[in-house]
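J.: For reference, the sequence and a predicted model appear below.
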Amino acid sequence: MRYVLAAALMVSGGMAQAGGPVVVADEPDVAAVAAPAGHDWTGFYAGLSAISGTFSDDGGLTSDGTGGFGLQAGYLRDFGTLVAGGELAYAKGDYDAFPASDWTSTRLKLIGGYGAGRLMPYGFVGLSKYDVDQTTPLSDTVTIYGVGAKYAVTPKIAVGLEYLVENKTNYDNTGFDLENSEIALRVDYRF
């Protein structure tokens, strides 16, 4: 019986090792999905804007129906979450309440924003040469400030909304304080 048991163990032990050692396959590595790359706001851009707003001075003149259009060109630099740059813009419109009065504004802005991916909220300050074409033309350099937001629809095209205020004490030595408030819908193309 001992011989039968020894023979059975030898045969079964040989069969267990006949195929070689059993190799357990490693589980495949799970690759982490990369987060989508954030939008880079760096670059030159140019665009168009549609403007609506109000005009008033402390002499009692008010126009709630100021409308116009604008052209803008600028450069932004994306530093991660901080975006900074400058913009040169030209805007033209008329005062609905004063049919004989048109206005033009050439603006230089310093822009600071927050790069939140494809969305960039921003603020700005600057100067504007604000001209009023009427019976007696008026012209002066005024301060501007405001806020806005841009959304990158594609890597090259951004749409935005901007609120701008132009104001000046003693506009063109008239003794009147001027304030022009605008909302602009903008479309920019980045080069």
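T.: Structure received. Numbering: from 1, shown residues only.

J.: going forward, measure contacts between C-alpha atoms and count neighbours the same way
T.: Will do.

J.: How about the contacts made by the closest residue to Ile51 other than its chain neighbours?
T.: Leaving out its chain neighbours, the residue that sits closest to Ile51 by CA to CA, 6 or more residues apart in numbering is Ala184, at 4.4 Å. Listed by CA atoms under 8 Å, 6 or more residues apart in numbering, the contact partners of Ala184 are Ser49, Ala50, Ile51, Ser52, Leu161, Glu162, Tyr163.

J.: Pasting the second one now:
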Amino acid sequence: MNKAMYFGRTVAIALPLIMAGSFATAGGLAEPVETVEPVTVMTPAPVRVSGSDWTGFYAGAQLGYGQLEADPALDPTEPDGAIYGVHAGYRYDLGNIVLGAELDFDGTEIEVTNPALELDSIFRAKLSAGYDAGAFLPYLTAGYVEAETSGAADGTTDGDFYGLGVAYKMNNNLIIGGEVLQHDFDGGVLGGANLEATTATARVSFQF
């Protein structure tokens, strides 16, 4: 075999090997492709203030203290005692202002010694207007009151009352609060005496 034929065969065998090596090297030098993970944008849920809506019916109970005062004085000691009862009503939340109507009934442990008189119960029909401060509701209230007495003056007497209160929502249904009320009775069963009463109560209600 002459040298030309030997050289041609050598080139024919070597050329494919050189080209394969070149492709492998080129592939090894290629930069790796990075996979970018999609970014999830978290949208915060709307924040709702618990207890910010006062609209609805409610009912509950109250416990507190009452004191009587009469002019002319029936009893210079200004008799006092415990009061306890139940209440039910409805509130309507207009935004900043909350309007309401309520009925409540109290039994009492208040006794007058001169003359011997017992204040048995107090019934109230209330209207109220308050300010919606989220979970807090400070309010003013006023309305009609009727009291039942026994002893030296056995019967009923009526009048009006006014006062203030505050309610706080523990959650969407449970409400705690308190009221201070001033009552003015016409003295119909007390010989014309102007009977006044001050009450302070703690209250627990359930809103439906």
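T.: Everything's here; your move. As the structure is a computational prediction, the values presented were derived from the model and not from experiment.

J.: circling back to that earlier point, in which helix or strand would I find the counterpart of the residue nearest to Ile51 of structure 1 in structure 2?
T.: In structure 2, the residue paired with Ala184 of structure 1 according to TM-score structural alignment is Thr201. Using DSSP states H and E, Thr201 of structure 2 maps to strand 194-207.

J.: Then Ala16 of structure 1?
T.: Following DSSP H and E, one finds Ala16 of structure 1 within helix 2-18.

J.: What about the equivalent of Asp102 of structure 1 over in structure 2, how many residues nearby?
T.: Taking TM-score structural alignment, the alignment pairs Asp102 of structure 1 with Leu119 from structure 2. Using other CA atoms under 10 Å, Leu119 of structure 2 is surrounded by 22 other residues.

J.: was I right about Leu119 of structure 2 contacting Glu148?
T.: Yes - contact criterion CA atoms under 8 Å: Leu119 of structure 2 and Glu148 qualify, at 6.3 Å.

J.: which position in structure 1 aligns with Asp104 of structure 2?
T.: In structure 1, Asp104 of structure 2 lines up with Ala89, judged by TM-score structural alignment.

J.: on average, how far is the strand holding Thr201 of structure 2 from the matching bit in structure 1?
T.: With mean CA distance after the TM-score superposition for structure 1, strand 194-207 of structure 2 departs from structure 1 by a mean of 0.6 Å once superposed.

J.: Can you tell me what Phe57 of structure 2 aligns to in structure 1?
T.: Taking TM-score structural alignment, Phe57 of structure 2 has Phe44 as its aligned residue in structure 1.

J.: Need the nearest residue in space to its match, chain neighbours excluded.
T.: For Phe44 of structure 1, the spatially nearest residue (CA to CA, 6+ apart) is Tyr75, at 4.3 Å.

J.: Which neighbouring elements make contact with the helix or strand where that neighbour lies?
T.: Using DSSP H and E, Tyr75 of structure 1 sits in strand 62-78. The helices and strands touching strand 62-78 of structure 1, judged by 3 or more CA pairs under 8 Å, 6 or more residues apart in numbering; DSSP states H and E, are strand 43-57, strand 82-95.

J.: re earlier: gap between the match of Phe57 of structure 2 and Thr54 of structure 1?
T.: 30 Å (CA to CA, to the nearest Å).

J.: Over to Ala149 of structure 1?
T.: For Ala149 of structure 1, the distance to Thr54 of structure 1 - CA to CA - is 21 Å.

J.: helix, strand or coil for the aligned residue in structure 2 for Tyr122 of structure 1?
T.: Taking TM-score structural alignment, Tyr122 of structure 1 has Tyr139 as its aligned residue in structure 2. Counting by DSSP: H, G, I helix; E, B strand; the rest coil, the backbone at Tyr139 of structure 2 sits in strand.
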